[in-house]
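Visitor: 3D model of this:
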Amino acid sequence: MAAESQSTPESNVNGWRLLGTRDFGCLWAGQVVSQIGDGLNKVALLWFVYEMTGSALKMTAIGLLQTIPPLVFGPLIGVYLDYLPKKTVMIVVDLLRTLMVLLIPLFYTFDMLTLERLYVLVFLISIVSTVFGPALASAVPLIVQRSQLTTANAFLQSTTNIGVLLGPAMSGLGIALIGAQNVLYVDAATFLVSALFLLPIRVRDSRTVKGLDVLATPVMQDMMVGFRFVFLQHRVVFALMITAVLYNLAISAFVFLLPVVAKELLQVGPMELGWLWSALGIGMLAASIWLARTPQGTFQDRIGKIGRSLAIGGIAVCALGLIQTPVLFSTFLLIVIIGGSTSLFYPVVWAMLQEVTPEHLLGRVFTTFSVGGMASAMVGMAGFGWAADTLGPAVSLIGIGLLLLLTAMVTVQVSRRGHVVSPAVA
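Guide: I've put the predicted structure just below:
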C-alpha cells in the first residue's frame, strides 16, 4: 500500500541517501531525463520553426503560445488537480507530451506540417505541461517525510539545473548531426522515459477521487477556496506570495538582461554569452546540491537562509552594475554567485508551502503561486527591459539588485510573522 511506504525504514533517510530510495530516486531520475528533454525542446523547436519559416516574429510566437496557458488555465487546473491522483496525472501528462511532440517531426516527414498545425501542437503541449509542475509539487509531500521536504525540493531543482546545462548543448550538437526534426524524436522519447520512471513510485493519496462527479461541482467556488487560503486565511502563505512576486520581478529580469550585459557592458559575442549562461547554471546547481545536504532546520532557520542568500545576490547584482570596466572573469564569478544565491528561494518556499497547505488544497495553492510568479516575471522583464533601453543596462542591474535586497528584507518580516509553521491539515 502507498500509505504504508511512509513508515518504512527508507522514509527515515536524509540528504544524499534520499536519492537511493525507490520512490524519490525514480522521481528524481525521471525528472533529470524530462528536464534534459525540455532543454532539447527549447533549442530544437525554435530552430526548427525559424528554419521552416525564416521569420524571427513567427519564431517568437512559440514563446507566446507557451506562456498563455499557465496564466489563463492555471487556477482552473489547480481545482481539478486537487481531486485527482497526482501520480496518474503526471504519467498521463508525460504520455500526452510524448505523443504531441512526436507528431511534429512525423507531420514534417509526411509533408503534413503547416505553421498553423505546429502552433496548435505547441499550444496543446503547453496546456498539458502546465499541469505537470503543480502536480509534481503537490506529490512531493505525499512521497517524502516532512523533515525531508527542503532536501527533496532542492534535488528536484537540481534536475532543472542539469537540464539547463546539458539540454541546450545536446540539442545544438544534435541539430548539427541529425537535424532539428530528428532531435524532436529524442525529445519525445525523454517524456516517455519519464513516464516509465513514474510507474514504480508509491504516492500516498488520502483523497477520494471524485472522477466525473467533479465536473458537477461549482468550479468558481472551489477556486475561491484556494484564493482565500492564499490571500486571506494564512498569513505566512500570503507573505510568501508577496516575496515570490518580488523575487520573480527581479530574477526573471536579470536572466532576460544577460544578453544585454554581454553585449553592452562586456562587449563580447555569443560564445562568451554562453559562458555566462553556464556560470548561472553552475551557481544554481552547486547551491541546490548544498541545500540538499543541509538539515532542513526550523522555520526561522530556513527563512533566514533565503533572506541572507537573496541579500548576497542583490549585492552581487548591484556590484555587476557598478563595475566601471568589467572583466569577463570577474563577471563570470559574480554571475556564479548570483545563480547560487538566488536559486535557494524556491526549494525552501516550496517546502514551507507543502508543510502548511492541506493536502486537498495543494494543487490550487501551487497553481496560484505559478500564475502570480509568471505574471510578475512578465512585468519584471518588460519594466527592467524598458529601463535598460532608456537609462542603460547598468542602472537596470542596480534596480534589480535593490529589488532583491527588498525581497530579503520582506523575508525577515515573514520570519517574524511565522514563528512556527503549522502542519498541514487534510
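Visitor: For the rest of this, base every contact and every neighbour count on C-alpha atoms.
Guide: Will do.
Visitor: And the helix or strand hosting Ile289, what's buried?
Guide: Following DSSP states H and E, the helix or strand that holds Ile289 is helix 270-293. Across helix 270-293, burial judged by 16 or more other CA atoms under 10 Å covers 272-273, 276-293.
Visitor: can you pull out the helices in the stretch 151-300 of the chain?
Guide: 180-198, 219-228, 235-260, 270-293, 299-322 (DSSP state H, counting those that start in this stretch).
Visitor: out of these, which comes closest to Leu156?
Guide: Ranking the helices of the stretch 151-300 of the chain by proximity to Leu156 (CA to CA) places helix 270-293 first, at 8.6 Å.
Visitor: what's that closest one in contact with?
Guide: Here helix 270-293 makes contact (CA atoms under 8 Å, 6 or more residues apart in numbering) with 15-16, 150-155, 157-158, 161-162, 164-165, 258-259, 262, 332-333, 335-344.
Visitor: Please, a PyMOL command that selects the buried ones among those?
Guide: Buried residues within the contacts of helix 270-293, by 16+ other CA under 10 Å, are selected in PyMOL with:
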select buried, resi 15+150+151+152+153+154+155+157+158+161+162+164+165+258+259+262+332+333+335+336+337+338+339+340+341+342+343+344
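Visitor: follow-up on the earlier one: I'd like the helices of the stretch 151-300 of the chain laid out as CSV, including distance to Lys87.
Guide: Shown next, in CSV, are the helices of the stretch 151-300 of the chain (distance: least, CA to CA, whole Å):
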stretch, distance to Lys87
helix 180-198, 7
helix 219-228, 21
helix 235-260, 25
helix 270-293, 23
helix 299-322, 28
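Visitor: Following up with a second sequence; could you model it the same way so I can compare the two?
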Amino acid sequence: MLDALRVKDFRLLWFGRAASQLGTWLLVVAVPAHVLELTGSVVAAGLTLAAEFLAPLVLGPVAGVVVDRWDRRRVMVCADLLRAVAIAALLFADGPGEVWLVYLALVVESVGSVAFRPAAQAHTPAVVGTGTLLAGANAVNAATDGTVRLVGAPLGGVLLALAGFAPLVWLDVVSYLVSAAAIVATSRRGAPGRSGGGLADLREGWAFLRRTPIPRALLLVNTVFLGANATLSSLVVPFGVQVLGGTGETGVVLSGLGVGFLLGAPATRLLTDRLHPAHLLAGALAVTAAGFGLLFSATSVPYAVAAAVVVGLAGSTTLVGTQTVLQRATPNAILGRVGAALFMGEAAASFAGALAGPALLGISWSAAVWTACGVTLLCAALALVMLRKAGRTTPPTDTPTPRPGQQSAPGPSATG
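Guide: Here you go, the predicted structure:
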C-alpha cells in the first residue's frame, strides 16, 4: 500500500493534502462551538454545516471545467491560498453581530475545496499512473483520512478548551499554506487539455457521463448510498446519547468508525485489483448495510463499537473502490469534470440525508434505520447489475503522465 509514497510528486501531494485536512478537522468542533458561544443558538451553530454544502451544489460543474482546463497544480495552490484567507476571516468574528463572517468564511473556504478535491483526484493518476500504484495511492489517502478523522476533531476540542479559538484558526491557516508549498514543489505537468469554451466543456462532461456506463453507474450508486449514509450518520449521536448512555459512549462509537476506516484502507488495496468492481462495491455496500443494522440494534457499547468498526471498514472500501474505478474508467483530460459531478452528488445527498434522518426519526427509530439500510442494500444490487453489465475496467499501467518535454517510458503491466 505504501509503494505509491516512493513517487516524489505523490508524496508531496499526499503530505499537503494531509496537512490541510488536519487543519480543517481541528475546526470541526471549534467553529460550531464558537458560534454557539457567540449567539447561544443551536440553530445558528447548525447553519455552519449547511454553509459548507452551498458551494459544491452551486459551483461543482464550474469547478470541474476549471480543473480540466488549467494546470491542476496551479488550481490546487490557488485553492489553498483562497482557503487560508477565508479561514483567517474567522478571527474577526468576535461578537453576535459578526457571525455572518463565519458563514461567509465557510462558504468561501468550501469554494476552494470544491476546486481542490477534483483537482487532487484527477492529478493523482497523472502522477502514479492508473495501475496498481493508483489503488495503493487511494488506500494511503483513505488511511490518512481515517487517522485525521480519528484524531483531528477530539484534538481540536481539547485545544479549544486549552488555548481558545484563535490559535486553532491560525493552525488551519498555516496548514493550507503548508499544503500550497508542498504542491508548488511537485513537477509541472501542464494543463490536461482545452476545449472550445466553458459551456462546451460542460456539455462534453455530461455527454461523457451519459454515454459511458461505468462512470454513470458509479455516480448513481455513490450518490444514493451517501444519502442513506448521511441519514444514518445524523442519527448516531442521538442514538448514542439516548440508548447507549451519553456523549462519552457516543465518542467511543465514533472512534470505532474511525478505526474501521483505517482498517479498510489496506483491505481495499488488496481487493481492488483482485475483484471485479461490481463484486467489490456490491459486497462492500451489503456489509455496510448489515453493519448499520447491527449498530442501531446494539444495547451495549462493546457491541456498538464492533458494529461501527464493520461500518467504517466496509464504507471505506466502498468510497476508495469507487474512486479508483472512476479514475481508471475516465480519460484524465475529463476526470476533473467527472470528479466534480461526483462531489456535487455527494454534497446534495449528504445535505438531503442530514435532513431525512431527523424527519424519519419523527416516525420511529425503526423506520429511519431500516429505510436507510434498505436503500443501501438497493445500492448494492444496483452496483452488481450495472457494473457487471458495463464490464470490467482494466488498469493500463503504472506509468505516470510525462512532464513537459519528457517522453513517456513504458511501464509494467498491471494485473486486473
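Visitor: returning to what we had before: of the helices of the stretch 151-300 of the first structure, which approaches Gly63 of the first structure most closely?
Guide: helix 235-260 (13.4 Å).
Visitor: What range does that closest one cover in the second structure?
Guide: Helix 235-260 of the first structure corresponds to residues 213-238 of the second structure when matched by TM-score structural alignment.
Visitor: if I look at Leu387 of the second structure, how far off is Thr322 of the second structure?
Guide: 11 Å (CA to CA, to the nearest Å).
Visitor: Neighbour count: the two, which is higher?
Guide: Between Leu387 of the second structure and Thr322, counted using other CA atoms under 10 Å, the more crowded position is Leu387 (24 against 20).
Visitor: State the distance from the more buried one to Cys379 of the second structure.
Guide: Leu387 of the second structure is 11 Å from Cys379 of the second structure, by CA to CA.
Visitor: got it, and Phe261 of the second structure?
Guide: Counting by CA to CA - Phe261 of the second structure and Cys379 of the second structure are separated by 20 Å.
Visitor: Would you map the strands across the second structure?
Guide: Remark: no strands are assigned in the second structure by DSSP state E.
Visitor: Name the single longest helix found in the first structure.
Guide: If each helix of the first structure is counted by residues according to DSSP state H, the longest one is helix 22-53.
Visitor: That one packs against which elements?
Guide: Packing contacts for helix 22-53 of the first structure, counted by 3 or more CA pairs under 8 Å, 6 or more residues apart in numbering; DSSP states H and E, involve helix 56-81, helix 149-178, helix 180-198.
Visitor: Tabulate the ones you listed (TSV), appending distance to Ser126 of the first structure.
Guide: Formatted as TSV, those follow (distance: least, CA to CA, whole Å):
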stretch	distance to Ser126 of the first structure
helix 56-81	5
helix 149-178	17
helix 180-198	14
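Visitor: Which one, of the ones you listed, ends up nearest to Asp301 of the first structure?
Guide: helix 149-178 (11.9 Å).
Visitor: That closest one: average distance to aligned residues in the second structure?
Guide: Compared with the second structure after fitting, helix 149-178 of the first structure has a mean deviation of 1.4 Å; criterion: mean CA distance after the TM-score superposition for the first structure.
Visitor: residues in the second structure aligned with that helix?
Guide: Helix 149-178 of the first structure covers residues 134-163 of the second structure once aligned (TM-score structural alignment).
Visitor: Not counting sequence-adjacent ones, nearest residue to Glu346 of the second structure?
Guide: Thr223 (5.5 Å; CA to CA, 6 or more residues apart in numbering).
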